[in-house]
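[1] Sequence below, structure please.
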Amino acid sequence: MPLNHTDQMHILKDILSNQQTDCCGTVAECEQMERLIKSLMINTDIDHNVKSVLQDIYSYSQNGKYTQSLDNHIDNHRTELTQWINDIDSFS
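    Okay, here's the model as predicted:
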């Protein structure tokens, strides 16, 4: 059963929240975020403002996937993680 965009946003928020709280993550999480965001970006039901936030998160996940230290990458983006989580909450 495919996930609707609300479910996808919840999963994305959960991954971001876990990374923000734990200050660590995995390449698989970055890849999962990329897949979710690609699906959300083509969805016409998604608000334009959300898509801007999704583009930022996509860049973050791509950079994280290829960084030498994902934990440092996450730690360096804690402020953005908090903001993205808040943004997702405001659009949900």
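[2] going forward, measure contacts and count neighbours with C-alpha atoms only.
    Fine.
[3] any idea where the strands of the chain begin and end?
    In the chain, no segments count as strands under DSSP state E.
[4] That one: helices as residue ranges?
    Along the chain, the stretches classed as helices by DSSP state H are 5-22, 27-41, 48-66, 70-76, 78-91.
[5] Make TSV out of these and add mean neighbour count.
    Shown next, in TSV, are these (neighbours: other C-alpha atoms under 10 Å):
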stretch	mean neighbour count
helix 5-22	17
helix 27-41	18
helix 48-66	16
helix 70-76	17
helix 78-91	15
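[6] From Ile57, how far out is Asn63?
    Distance, Asn63 to Ile57, by C-alpha to C-alpha, to the nearest Å: 10 Å.
[7] With Gly64 instead?
    10 Å.
[8] try His10
    14 Å.
[9] same check, this time on Met33
    Noted for Met33: a distance of 8 Å to Ile57, by C-alpha to C-alpha.
[10] cool, and His48?
    Here His48 is placed at a distance of 15 Å from Ile57 (C-alpha to C-alpha).
[11] To check against the first, give me the structure of this:
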Amino acid sequence: MNYHHQLQLLVDILHNQQDENYGSHDEFEQMEHLISNMLENNEVPDEVKAALMSLEQFSYQHDKEGMQSNFTSTEIQQYLRKLENFVSK
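    Next up is the predicted model:
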């Protein structure tokens, strides 16, 4: 799976969380795994990696600190805009 596919999967997870106003532990774990893989991938541009690091902090905060449902649609939308821009390139 190349990083474009991984980005699309990340976008799909975020859309699901936005629709449900909730992110499960498994979803955050999957996000963290995808992000970690992409951060280690030399093919991923630095601009994408910067967005991923921000999303990684969001994911960690909401999963590890037990805040799975404590986020807003606006918060998710900012990540979706960034990632969807990279997916469409």
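[12] my guess is Ser59 of structure 2 meets Glu32, correct?
    Yes - with contact defined as C-alpha atoms under 8 Å, Ser59 of structure 2 reaches Glu32; the gap is 6.8 Å.
[13] Verify the stated contact: Leu83 of structure 2 with Val11.
    Yes - taking contacts as C-alpha under 8 Å, Leu83 of structure 2 lies within contact range of Val11: 6.7 Å.
[14] And for Met67 of structure 2, the neighbour number?
    Neighbours of Met67 of structure 2 under the rule other C-alpha atoms under 10 Å: 16.
[15] give the contact list for it.
    Shown in contact with Met67 of structure 2 (C-alpha atoms under 8 Å, 6 or more residues apart in numbering): Gln61.
[16] separation between the spatially most distant residue from the centre of structure 2 and Ile35 of structure 2?
    Most distant from the centre of structure 2: Asn42, at 18.5 Å, with distances by C-alpha atoms, centre = their mean. The gap separating Asn42 of structure 2 from Ile35 of structure 2 is 13 Å, by C-alpha to C-alpha.
[17] cool, Asn16 of structure 2 as well?
    Counting by C-alpha to C-alpha - Asn16 of structure 2 and Ile35 of structure 2 are separated by 17 Å.
[18] residues making contact with stretch 44-55 of structure 2?
    3, 35, 38-39, 79, 82-83, 86.
[19] any idea which of these is closest to Ser73 of structure 2?
    Tyr79 (10.3 Å; C-alpha to C-alpha).
[20] So what does that closest one match up with in structure 1?
    Counting by TM-score structural alignment, Tyr79 of structure 2 lines up with Trp84 in structure 1.
[21] Can you give the distance from stretch 18-31 of structure 1 to the centre of its chain?
    Distance, stretch centre to chain centre, for stretch 18-31 of structure 1: 10 Å (C-alpha atoms, centre = their mean, to the nearest Å).
[22] next one: stretch 78-86 of structure 2
    Offset of stretch 78-86 of structure 2 from its chain centre (C-alpha atoms, centre = their mean): 9 Å.
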